[in-house]
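Asker: Build me a model:
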Amino acid sequence: MSAPAIAILHRDDHLVAVAKPAGLLVHRSPIDRHETRFALQEVRDLLRRHVYPVHRLDKPTSGLLLFALTPEAARSLTDAFAAGAVAKRYLAVARGIVPDDGVIDHPLTEEPDRFDGTEGANRLPREAVTLYRRLAATELPVATGRYPTSRYSLVLLEPKTGRRHQLRRHLKHLRHPIIGDTTHGEGRHNRLFREQFACGRLLLHAAELTLPHPASGRAFTISAPIDAGLLALFDRLGWRDAVPPQWLPPAP
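Answerer: Just a heads-up that it's a prediction; the model follows:
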């Protein structure tokens, strides 16, 4: 099944923000040669002009994705991301009851990728920091392994560094992996969500960015509401009221 159409959230003379569906690549990748749809090309087609990618969002992650509209804006935004001047906020569904809040300060080695030139890169651990806060939790009367019930948490994540797959690897390190993560997660819990909720996607959503606007330098916040599928899942788990209101989709 193909990913839903991309939607424009904000556009001005310098940048465009879109809501990337889960399952859509940002740009062409040798890893997914069979893919024919890419966020970069779709935004170009929508705007009928060249756009410049300034950050990455993994294929299985949904949510906010920025593109610059001019080379000058691209340099400004790329520099802001590289300097850690962009505040990023994500929603995730994690296995178990995550602690109320905390800091994951756990260095990560660069994951090798022969397609982008990092396969032979320096493998020494690099600083990686993520803040987290549990927004809600639930216990389902469904057995998982030797446990008679299954518990899950809705978590707000704020990465302070930008390592590859940082949030997925940090939640695994916390022993509360993200549901739907086929690399760093747990198969039996991923399977439970497929069977109980018909949900096979990675439950990680890029909800909000605060960054210096490339023209004015003033702090600028953009949000990407969760999609209808995530909202329906959160309703079934009793979590709608725990989602910050600006991240809920508008009423029909």
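Asker: From now on I want contacts and neighbour counts done on CA atoms only, so please keep to that.
Answerer: Will do.
Asker: any idea where the strands of this structure begin and end?
Answerer: 7-11, 15-20, 52-53, 62-68, 87-95, 101-105, 129-140, 150-159, 204-212, 219-223 (DSSP state E).
Asker: Quick one: closest of those strands to residue 114.
Answerer: strand 52-53 (20.9 Å; CA to CA).
Asker: Including distance to residue 166, could the strands of the chain go into CSV?
Answerer: Output for the strands of the chain, formatted as CSV (distance: least, CA to CA, whole Å):
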stretch, distance to residue 166
strand 7-11, 25
strand 15-20, 19
strand 52-53, 20
strand 62-68, 15
strand 87-95, 12
strand 101-105, 10
strand 129-140, 8
strand 150-159, 8
strand 204-212, 12
strand 219-223, 21
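Asker: Which among the ones you listed is found nearest to residue 30?
Answerer: Using CA to CA, the strands of the chain put strand 52-53 closest to residue 30, at 17.6 Å.
Asker: which other helices and strands contact the closest one?
Answerer: If you count contacts as 3 or more CA pairs under 8 Å, 6 or more residues apart in numbering; DSSP states H and E, strand 52-53 packs onto strand 62-68, helix 71-82.
Asker: residues in contact with stretch 209-228?
Answerer: 9-10, 14, 17-19, 63-64, 73, 76-77, 80, 85-89, 205-208, 246-249 (CA atoms under 8 Å, 6 or more residues apart in numbering).
Asker: What subset of the residues you listed is buried?
Answerer: For these, a neighbour count by 16 or more other CA atoms under 10 Å gives the buried set as 9, 14, 17-19, 63-64, 73, 76-77, 80, 86-89, 205-208, 248.
Asker: what about stretch 170-180, how long is it end to end?
Answerer: 15 Å (CA to CA, to the nearest Å).
Asker: List the buried residues of it.
Answerer: Under 16+ other CA under 10 Å, the buried positions of stretch 170-180 are 170-172, 176-180.
Asker: To compare with the earlier structure, here is another sequence to fold:
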Amino acid sequence: MTPPLSLLHQDDHLVAVHKPAGLLVHRSQLARGEREFLLQRLRDQLGQRVYPVHRLDRPTSGVIVFALDPNTAASLQAAFAARRVEKRYLAVVRGIGPQQERLSYPLREEDGRRPKAEMPAMEAVTEIRRLDSVELPIQVDRYPQSRYSLIEARPQTGRRHQIRRHLSQRGYPIIGDAKHGKGNHNRFFAEHLECPRLLLAAVGLAFDHPASGRRLDLCCPLDACMTTLFERFGWSGHLPAPPRHHDRRSAMP
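Answerer: Reported below is the predicted structural model:
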């Protein structure tokens, strides 16, 4: 039996949920052959209709918000489009990443329907900061030691695969990224560290509540895979705090 989704916040207007890694948010052209989607699972769990307002890539875990009525959905979609939503991600990358940097590499859309040459490059900005690092006495690549970093990423724009592509272009691909990463490091984490997934998690969202106007600051814990890895690497101090109220229903947050 599939366990229920973990609710991070719920009121009369919206609900925030912890999306598991590997689960598509809703039906799309990428969903051929898929039978399970986050939107349907959440709808069935709550017993009411929910409205998507933003997205997370299929392999990414973390916080995602759904509206509970069309007006709230429109307000939240406008907030995301106007970049009034603060987003915080944690990623495990290969190498010792920069202490702090603003990545500003224009990106073409990756929709698979048109040749890339026909797609205009659009502005894409990601603020990154290295929170911690580790060196393992194991040769995974050509060096006798292997180094990895914990990176905090705050995307200022919302391009598809933006964080993954920006970190890869900068030379610090995310572990578990089959498209933009390196296979030998991905296999090492899958086979020896029990992390066979993309190590990218959306751990925070902050925005003005569309009904009350009050600031809503959502924090999402990591899943078991990433939590165990953080503990193994000595990064426990960077684990996001679990929510104090998993299911809170009120008209105002």
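Asker: So which of the helices and strands packed on strand 52-53 of the first structure is nearest residue 105 of the first structure?
Answerer: helix 71-82 (18.9 Å).
Asker: name the helices or strands packed onto the closest one?
Answerer: Using 3+ CA pairs under 8 Å, 6+ apart, helix 71-82 of the first structure sits against strand 52-53, strand 62-68.
Asker: among the ones you listed, which is the most enclosed?
Answerer: Among those, strand 62-68 has the highest mean neighbour count (mean count of other CA atoms under 10 Å), at a mean of 26.
Asker: average offset between that one and the second structure?
Answerer: Following the fit onto the second structure, the mean deviation recorded for strand 62-68 of the first structure is 0.4 Å by mean CA distance after the TM-score superposition for the first structure.
Asker: ok, back up a step: give me whichever of the strands of the first structure is most buried.
Answerer: Highest mean neighbour count among the strands of the first structure (mean count of other CA under 10 Å): strand 62-68, a mean of 26.
Asker: Contacts only, for residue 240 of the first structure.
Answerer: 231, 234.
Asker: what residue of the second structure matches up with it?
Answerer: Superposed on the second structure with TM-score structural alignment, residue 240 of the first structure falls opposite residue 236.
Asker: tell me the contacts of residue 139 of the second structure?
Answerer: So residue 139 of the second structure contacts 145-146 (CA under 8 Å, 6+ apart).
Asker: Distance of it relative to residue 237 of the second structure?
Answerer: Residue 139 of the second structure is 27 Å from residue 237 of the second structure, by CA to CA.
Asker: try residue 43 of the second structure
Answerer: For residue 43 of the second structure relative to residue 237 of the second structure (CA to CA), the value is 35 Å.
Asker: ditto for residue 184 of the second structure
Answerer: For residue 184 of the second structure, the distance to residue 237 of the second structure equals 28 Å [CA to CA].
Asker: cool, residue 211 of the second structure as well?
Answerer: Residue 211 of the second structure is 34 Å from residue 237 of the second structure, by CA to CA.
Asker: So the two - more neighbours on which side?
Answerer: Just comparing residue 211 of the second structure and residue 237: by other CA atoms under 10 Å the higher neighbour count belongs to residue 211, 15 against 10.
Asker: what residue of the first structure takes the place of the more buried one?
Answerer: Using TM-score structural alignment, residue 211 of the second structure lines up with residue 215 in the first structure.
Asker: Spatially, and excluding backbone neighbours, which residue is closest to residue 174 of the first structure.
Answerer: residue 104 (7.6 Å; CA to CA, 6 or more residues apart in numbering).
Asker: and the corresponding residue of the second structure for the one you found, what does it touch?
Answerer: Aligned by TM-score structural alignment, residue 104 of the first structure pairs with residue 103 of the second structure. Shown in contact with residue 103 of the second structure (CA under 8 Å, 6+ apart): 125-128, 166, 170.
Asker: I figured residue 162 of the second structure hits residue 124, correct?
Answerer: Yes: with contact defined as CA atoms under 8 Å, residue 162 of the second structure and residue 124 form a contacting pair (7.2 Å).
Asker: shared neighbours of these two, which are they?
Answerer: Joint contacts of residue 162 of the second structure and residue 124 (CA under 8 Å, 6+ apart) are residue 107.
Asker: For the residue nearest to residue 174 of the first structure, give its distance to residue 173 of the first structure.
Answerer: Relative to residue 173 of the first structure, and taking CA to CA, residue 104 of the first structure is found at 8 Å.
Asker: got it, and residue 3 of the first structure?
Answerer: Distance from residue 3 of the first structure to residue 173 of the first structure, by CA to CA: 30 Å.
Asker: cool, and residue 101 of the first structure?
Answerer: 15 Å.
Asker: Once you drop chain neighbours, what's closest to residue 239 of the first structure?
Answerer: Here the residue nearest residue 239 of the first structure, using CA to CA, 6+ apart, is residue 136, at 6.4 Å.
Asker: Go ahead and confirm that neighbour touches residue 153.
Answerer: Yes: counting by CA under 8 Å, residue 136 of the first structure does reach residue 153; the two are 5.7 Å apart.
Asker: Let's have the buried residues of stretch 170-180 of the first structure in CSV, adding distance to residue 38 of the first structure.
Answerer: Output for these, formatted as CSV (distance: CA to CA, whole Å):
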residue, distance to residue 38 of the first structure
170, 27
171, 28
172, 28
176, 31
177, 27
178, 24
179, 24
180, 21
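Asker: Quick check: nearest residue in space to the residue in the second structure that residue 204 of the first structure lines up against, chain neighbours excluded?
Answerer: Residue 204 of the first structure maps onto residue 200 in the second structure when the alignment is built from TM-score structural alignment. Excluding the flanking residues, the one nearest residue 200 of the second structure by CA to CA, 6+ apart is residue 91, at 4.5 Å.
Asker: list the contacts for that neighbour?
Answerer: 150-153, 174, 199-201.
Asker: Mind doing that once more with 6 Å?
Answerer: 150-151, 199-200 (CA atoms under 6 Å, 6 or more residues apart in numbering).
Asker: now swap in residue 179 of the first structure and tell me
Answerer: Residue 179 of the first structure touches 93-94, 190, 203, counting by CA under 6 Å, 6+ apart.
Asker: how much space is there between the residue nearest to the spatial centre of the second structure and residue 61 of the second structure?
Answerer: Against the mean C-alpha coordinate of the second structure, by CA atoms, centre = their mean, the closest residue is residue 202 at 3.3 Å. Here residue 202 of the second structure is placed at a distance of 6 Å from residue 61 of the second structure (CA to CA).
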